[in-house]
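> Sequence and predicted structure, then a few things I'm wondering about:
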Amino acid sequence: MSEIVYPPVIKAAQGLFKALDMKFRLEGTERIPRTGGAVLVSNHVSYLDFIFAGLAAHPSRRLVRFMAKKEIFDHRIGGPLMRGMHHIPVDREAGAASYKAALSALKSGEIVGVFAEATISRSFTVKDIKSGAVRMAVAAKVPLIPVTLWGPQRLWTKGRPRRLLQRGVPISIQVGEPMYPKRGDDYEQVTKDLHTQLSELLEKAQRGYPHVPKPGEEWWQPAYLGGSAPTPEEAEALDLKELEARKSRTDG
């Protein structure tokens, strides 16, 4: 597969990270396989997560093909970049085609990145996840690799203004133990186990994060750690309200 776009994009991003004096803490990256397919499953706290989740695979010299909503591919600037990096568009009205493309990539030895929560978690805890990532790993006979991110929400997340040029923001990237689901397993139980591992990894990153919010910045800290982010229940209500508003606009 031709890689004309992805490597230059990575180099440009790394140059920006250096200019902004970002501090990265990566743990468990040796768990990313150096060859063969894998499903990388990440939590979702910001609009930039595909950039940082992809960094988890760099020590293993791997590129991650992320599944992302079709609308990003329709953007006049983002679209050509996403296609050039061979990411996989997800059309909610044609989900079978997206699944088939992801399965084909996995079977050809690619790492496919999935945000199993589907949307950004406003509570900064791991939302409920569906069994699609598990089923995909089973169908392709590849491992599941849990990854959690903490810190990117400070740069750009749902309901907050973009602050992309902040300097010195620490970014934590945690890679968990690979999971090897197989045909005949209880997929719902495996999904629960995946959720548990993601939640534990995320809490470890949050509790070990080197910064605490300044006065007025408590929004980026989860409620269970004393922050002012919505609780999971409040976040669910906000997501439902947003969904209903979107549906109303579509119906109208």
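Thanks, I have it.
> make it CA atoms for all contacts and neighbour counts henceforth
Will do.
> can you tell me the helix or strand for residue 25?
Secondary structure from DSSP states H and E places residue 25 in strand 23-27.
> same thing with residue 54?
Going by DSSP H and E, residue 54 is part of helix 49-55.
> in that helix, what counts as buried?
49, 50, 52, 53, 54, 55 (16 or more other CA atoms under 10 Å).
> show me the contacts for the second one.
Which is residue 50. The neighbours of residue 50, taking CA atoms under 8 Å, 6 or more residues apart in numbering as the test, are 66, 113.
> where's it relative to residue 248, distance?
Look at residue 50 and residue 248: by CA to CA, to the nearest Å, they are 30 Å apart.
> which residues of the stretch 1-150 of the chain fall in helices?
Along the stretch 1-150 of the chain, the stretches classed as helices by DSSP state H, counting those that start in this stretch are 6-19, 49-55, 70-73, 78-84, 95-107, 132-140.
> Identify each buried residue in the fifth one, please.
Spelled out, that is helix 95-107. 98, 99, 102, 103, 105, 106, 107.
> ok, residues contacting it?
Helix 95-107 is contacted from outside by 36-39, 67, 88-91, 111-112, 136, 139-140, 142, using CA under 8 Å, 6+ apart.
> so it versus helix 132-140, what angle?
50 degrees (axes from the mean of the first three to the mean of the last three CA atoms, to 10 degrees).
> Between the two ends of stretch 124-136, how far is it?
With CA to CA as the measure, the ends of stretch 124-136 fall 26 Å from one another.
> let's bring in a second one:
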Amino acid sequence: MSAYYKLFKHVLIGPPLKGYYRPWAEGVEHVPESGGAILASNHLAVSDSFFLPLVLKRKVVFLGKSEYFTGKGVKGYATRAFMEGVGTIPVHRGGGRASEAALRTGLQVLQSGELLGIYPEGTRSPDGRLYRGKTGLARMAIEAGVPIIPVAMIGTDVAQPLGQKVPSRTDIGVRIGPAVRLDAYAGRQDDRDALREVTDSVMVAIRELSGQEYVDRDAAQYKRELERDGKLPRSPQS
């Protein structure tokens, strides 16, 4: 765990967040004490990436869009410093080479024995429901030979609705379940059917932890439709 990360988690950010929001956690024993693993979580608010690491002893690495690290001026510097401090690695979003580069970056994190935080939906839920997961996490887990630990963030969407920058005071929780078994999928990281089966199993586990209604469609596409129809404000954030 880097000194910079420790400074943010244990001095600058962690104590104030814990003191004010008093986040609770269930099932932290399911997170391995060492070795690589994927923490696959629902995504309700930007603050999910702050509160999940708070309840764990180990560092959690997230993959974040590169735009967080390229801003100009004081705001750009502050955003970049914050993202680096909470353990975010910049990646370019999109298909093709960008997706492959993000996957390779995630594999490097896992193969180095770290925890990788992933939001399988690919974006924040626009309405609090749980949307179809993308199969990249299954491919990484199978190729790296690591477990996938389902996680449910509770209440972050109430504390920080879309468009709100600073979370309001409310109860925030993290519920963690047992690992989704991948033994039967060894060597099948290029099998699309296997990747979809694993991903769907992970989403079922997240749904059972969170109690969310499940929607079998792509969240990002739905958000674009809502923005186009003026039913959702456009946001530069994921």
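Here it is on my side, so go on. What you are looking at is a predicted structure, and each value in this text was computed from that prediction instead of being measured.
> once the structures are aligned, where does the strand holding residue 25 of the first structure end up in the second structure?
Under TM-score structural alignment, strand 23-27 of the first structure corresponds to residues 22-26 of the second structure.
> Over to stretch 62-71 of the first structure?
Against the second structure, stretch 62-71 of the first structure falls on residues 58-67 (TM-score structural alignment).
> That stretch: how far from the chain's middle?
Relative to its parent chain, stretch 58-67 of the second structure has a centroid offset of 8 Å by CA atoms, centre = their mean, to the nearest Å.
> For that stretch, buried residues please.
Buried-residue list, stretch 58-67 of the second structure, by 16+ other CA under 10 Å: 59, 60, 61, 62, 63, 64, 65, 67.
> between the residues you listed, which is nearest residue 74 of the second structure?
Distance to residue 74 of the second structure, by CA to CA, is smallest for residue 67 among the buried residues of stretch 58-67 of the second structure, at 14.8 Å.
> Setting aside sequence neighbours, what's the nearest residue to residue 33 of the second structure?
Of all residues beyond its chain neighbours, the one nearest residue 33 of the second structure is residue 58 (7.6 Å), with distances taken as CA to CA, 6 or more residues apart in numbering.
> residue ranges of the helices in the stretch 151-252 of the first structure, please?
Assigned by DSSP H, counting those that start in this stretch, the stretch 151-252 of the first structure shows helices spanning 187-207, 232-251.
> Can you tell me which of these is packed in deepest?
helix 187-207 (a mean of 18; mean count of other CA atoms under 10 Å).
> Does anything pack onto that helix? Which helices or strands?
If contacts are counted by 3 or more CA pairs under 8 Å, 6 or more residues apart in numbering; DSSP states H and E, helix 187-207 of the first structure sits against helix 132-140, strand 144-150, strand 170-175.
> Aligned to residue 111 of the second structure, what sits in the first structure?
So, by TM-score structural alignment, residue 111 of the second structure is matched to residue 107.
> I'd assumed residue 199 was in contact with residue 138 of the second structure.
Yes - with contact defined as CA atoms under 8 Å, residue 138 of the second structure reaches residue 199; the gap is 5.9 Å.
> What is the aligned counterpart of residue 125 of the second structure in the first structure?
Here residue 125 of the second structure is matched to residue 121 in the first structure, going by TM-score structural alignment.
> I'd like to know how far its match sits from residue 162 of the first structure.
On the measure of CA to CA, residue 121 of the first structure and residue 162 of the first structure end up 16 Å apart.
> and what of residue 79 of the first structure?
The gap separating residue 79 of the first structure from residue 162 of the first structure is 20 Å, by CA to CA.
> neighbour count winner among the two?
Shown here are residue 79 of the first structure and residue 162; by other CA atoms under 10 Å, residue 79 has more neighbours (17 against 14).
> residues contacting that one?
Contacts of residue 79 of the first structure (CA under 8 Å, 6+ apart): 72, 73.
> cutoff 10 Å now
70, 71, 72, 73, 85, 87, 89 (CA atoms under 10 Å, 6 or more residues apart in numbering).
> ditto for residue 187 of the first structure
By CA under 10 Å, 6+ apart, residue 187 of the first structure lies in contact with 130, 131, 132, 133, 134, 135, 138, 181, 193.
> Which of these ranks first by neighbour count?
residue 134 (25 neighbours).
> Thought residue 178 was touching that residue, still the case?
No - the criterion here is CA atoms under 10 Å, and residue 134 of the first structure misses it with residue 178 at 11.9 Å.
> joint contacts of these two?
What both residue 134 of the first structure and residue 178 touch, as defined by CA under 10 Å, 6+ apart, is the set 39, 142, 143, 144, 194.
> Identify the farthest-apart pair in those residues.
142 and 194 (14.8 Å).
> With residue 10 of the first structure as the reference, measure out to residue 87 of the first structure.
Separation of residue 87 of the first structure from residue 10 of the first structure (CA to CA): 14 Å.
> okay, those two: which has more neighbours?
residue 87 (22 against 16).
> need the contact list for residue 134 of the first structure.
Counted by CA under 10 Å, 6+ apart, residue 134 of the first structure has contacts 39, 41, 116, 142-144, 179-182, 185, 187-188, 190-191, 194.
> Stretch 169-186 of the second structure: which residues count as buried?
Within stretch 169-186 of the second structure, the residues that count as buried by 16+ other CA under 10 Å are 172, 173, 174, 175, 176, 177, 178, 179, 182, 185.
> ok now that stretch, how far from the chain's centre?
Put simply, stretch 169-186 of the second structure sits 11 Å off its chain's centre (CA atoms, centre = their mean).
> Distance across that stretch, terminal residue to terminal residue?
44 Å.
> cool, stretch 8-21 of the second structure as well?
17 Å.
> which residues are contacting it?
Counting by CA under 10 Å, 6+ apart, 3, 5-7, 22-24, 50-51, 53-55, 59, 81-82, 84-87, 159, 167-173 sit against stretch 8-21 of the second structure.
> gap between it and the chain center?
19 Å.
> Ok, stretch 35-49 of the first structure next?
4 Å.
> Only the buried residues of it, if you could.
In terms of neighbour count (16+ other CA under 10 Å), stretch 35-49 of the first structure has its buried residues at 37, 38, 39, 40, 41, 42, 43, 44, 45, 46, 47, 49.
> Aligned against the first structure, show me the partner of residue 147 of the second structure.
Looks like residue 147 of the second structure aligns to residue 143 there (TM-score structural alignment).
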